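S.K.: no FASTA, just this:
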């Protein structure tokens, strides 16, 4: 069974990578843990903040894999003999994935008061305008054939 593509227009050339990225996004779990914020700090600078109460920095990992920012957390299972009457603070492992556009770089991460801040940047580039020479089928093409 074939699936209708959003990018099957002949005017959209080379967008197959974007379509694969959208497919990957649809396959990610809809779990809301841990909660997070995404902030625009300035033009070209973003910050992702995850609420990771109870996680130490050695229990967290931040990696970039195939244009995806992958943040994982895993707590140790030792409770040092503690007996909980109520356990409302989540102590489960998680994986949160964010798709990154080309050119976005992770510039740093820090853990502060139970919040993991991941800094992202994209250098602002001036738009590039190129002029493409148009060859005609006349004299230039005949000269190329003679030279070859």
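M.R.: Structure received. All of these numbers come straight from a predicted model, not from anything done at the bench. Numbering: from 1, shown residues only.

S.K.: C-alpha only now, for contacts and for neighbours.
M.R.: Noted.

S.K.: distance from the top helix by length along the chain to the middle of the chain?
M.R.: Ranked by number of residues, the top helix in the chain under DSSP state H is helix 16-27. Counting by CA atoms, centre = their mean, to the nearest Å, helix 16-27 is centred 12 Å from the centre of its parent chain.

S.K.: adding another structure so you can compare the two:
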């Protein structure tokens, strides 16, 4: 794998250190396989193939902007003698970096698939809002004038 030298970008940007750190540490393990999908405007789902793991053997933790998934297989009990092991049941740790205001909404383990539903909950004070514009008739603006909340950005007409 080729590595990229970010030094020229460091000289011309301010405040992007976290982004460059994420790019540098973006090497992921290939097991267990997973999908990341967008299921709505602010909804996402991570689906991981963890066949052979029970819900007690999988730990899900959100620590700040990181979602950490750890699978630790319990030692097998009994007198079984395995002649061929084709199913991977090794321990794993997978870390996903989440965007700001993304939180885990639900997690399920069914038919060997771990599904983690994520939702982006932007606080009301950070959502776009429409501000009414008054006229300049020399009057002071009315203190009773309401500022309307507008969650949909305005489209410009060409």
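M.R.: The structure has been received and is ready for your questions. Fair warning: this is a prediction, and the values are worked out from it, not measured in the lab.

S.K.: one step back: show me what the next helix or strand after the longest helix of the first structure is packed up against.
M.R.: Downstream of helix 16-27 of the first structure, the first helix or strand assigned by DSSP states H and E is strand 36-42. Here strand 36-42 of the first structure touches strand 45-51, going by 3 or more CA pairs under 8 Å, 6 or more residues apart in numbering; DSSP states H and E.

S.K.: show where the strand it packs on falls in the second structure, residue numbers please.
M.R.: Alignment of strand 45-51 of the first structure against the second structure: residues 43-49, by TM-score structural alignment.

S.K.: so how far does that stretch sit from its counterpart in the first structure?
M.R.: Compared with the first structure after fitting, stretch 43-49 of the second structure deviates on average by 0.3 Å (mean CA distance after the TM-score superposition for the first structure).

S.K.: what sits up against that stretch?
M.R.: Residues from elsewhere that reach stretch 43-49 of the second structure (CA atoms under 8 Å, 6 or more residues apart in numbering): 32-39, 112-120.

S.K.: make it 10 Å
M.R.: Residues from elsewhere that reach stretch 43-49 of the second structure (CA atoms under 10 Å, 6 or more residues apart in numbering): 31-39, 69, 94, 96, 102-121.

S.K.: okay, now residue 93 of the second structure: neighbour count?
M.R.: For residue 93 of the second structure, the tally of surrounding residues (other CA atoms under 10 Å) stands at 15.

S.K.: do I have it right that it meets residue 61?
M.R.: No. If you go by CA atoms under 10 Å, residue 93 of the second structure and residue 61 don't touch, sitting 11.1 Å apart.

S.K.: who touches both of those two?
M.R.: Residues touching both residue 93 of the second structure and residue 61 by CA under 10 Å, 6+ apart: 68-70.

S.K.: which of the contacts of stretch 43-49 of the second structure are buried?
M.R.: 32, 34, 69, 94, 102-104, 109, 113-120 (16 or more other CA atoms under 10 Å).

S.K.: what sits against the most centrally placed residue in the second structure?
M.R.: Nearest to the geometric centre of the second structure sits residue 98, at 3.3 Å (CA atoms, centre = their mean). Contacts of residue 98 of the second structure were listed using CA under 10 Å, 6+ apart, and they are 62-67, 104, 118, 120.

S.K.: show me the helices in the second structure, by range?
M.R.: Under DSSP H, the second structure gives helices at 7-12, 17-24.
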